[in-house]
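**Student:** Take a look and give me a structure for this.
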Amino acid sequence: MAGKFELYTDESGMHRFRLKASNGTIVVTGDPQESKDDCLKSIESIRKLAPYAELKETAGSA
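**Tutor:** The predicted structure is shown next:
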């Protein structure tokens, strides 16, 4: 089963998304957006760019 994007409105009324793995673990959360349309554009960008993203390992904590 594939992961899924979830759209929601946070406590401050901003639009957000999260990407959940098939086991329900949240793997990505989006920044707050003013509009649902902007949030959908962010999701579309991830869908387009993720297959081409390189893995860069860095030292230290995030």
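
**Student:** From here on, just use CA atoms for contacts and neighbour counts.
**Tutor:** Will do.

**Student:** which outside residues touch stretch 35-43?
**Tutor:** Contacts to stretch 35-43, defined as CA atoms under 8 Å, 6 or more residues apart in numbering, come from residues Phe5, Leu7, Met14, His15, Arg16, Phe17, Gly30, Pro32, Gln33.

**Student:** Which parts of the chain are strands?
**Tutor:** 4-9, 15-20, 26-29 (DSSP state E).

**Student:** Pick the most deeply packed of those.
**Tutor:** Ranked by mean neighbour count under mean count of other CA atoms under 10 Å, the strands of the chain are led by strand 15-20, which reaches a mean of 20.

**Student:** to compare against the first, here's another:
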Amino acid sequence: MFEIFKDKSGAFRFRLKAKNGEVILASEGYTQKTNCQKGVSSVKRNAKNEDRFELKQSSNSKWFFNLKAGNGQVVGTSEMFENETNVKNGVKSVMSTAAVAETVDLSK
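**Tutor:** Predicted structure coming up:
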């Protein structure tokens, strides 16, 4: 499920949750809700393509990934993972969840 919400600074954000309720992808902050909704649509489109996922290792040796749109812009970032195997499983989870996920607007 995608959740659209307002953060403490008033920016609109979305997060994608797996069936178990765990957040598997989160967005940047958007000033307008319509742009946040476009971000959700972009995730749904781009998550189908494994080539759009960029795996990265942080300075503390943990792993994460970015999902990028066709223009190369990051549309979502994962949580941190302990190892490469787990981050790859995270990618698979986003790929299988995003296309069929409903969107709930919590920002009202």
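
**Student:** quick revisit: most widely separated two among the contacts of stretch 35-43 of structure 1?
**Tutor:** The span of those, defined through CA to CA, is set by Phe5 and Met14 at 16.4 Å.

**Student:** Quick check, Trp63 of structure 2 in contact with Lys56.
**Tutor:** Yes: here Trp63 of structure 2 reaches Lys56: they are 5.7 Å apart, a contact under CA atoms under 8 Å.

**Student:** So for those two, which residue has more residues nearby?
**Tutor:** Trp63 (21 against 15; other CA atoms under 10 Å).

**Student:** Tell me how far the more buried one lies from Lys88 of structure 2.
**Tutor:** According to CA to CA, to the nearest Å, Trp63 of structure 2 stands 9 Å off from Lys88 of structure 2.

**Student:** if we can go back for a sec, any chance of CSV for the contacts of stretch 35-43 of structure 1, columns distance to Gly24 of structure 1?
**Tutor:** Formatted as CSV, the entries for the contacts of stretch 35-43 of structure 1 read as follows, by distance: CA to CA, whole Å:
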residue, distance to Gly24 of structure 1
Phe5, 11
Leu7, 15
Met14, 23
His15, 20
Arg16, 17
Phe17, 14
Gly30, 16
Pro32, 21
Gln33, 23
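
**Student:** hmm, back to that, can you add distance to Asp37 of structure 1 and give the strands of structure 1 back as CSV?
**Tutor:** Listed next are these as CSV, based on distance: least, CA to CA, whole Å:
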stretch, distance to Asp37 of structure 1
strand 4-9, 11
strand 15-20, 9
strand 26-29, 16
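
**Student:** Tell me which residue of structure 2 matches up with Ile46 of structure 1.
**Tutor:** Alignment note: Ile46 of structure 1 maps to Val43 in structure 2; criterion TM-score structural alignment.
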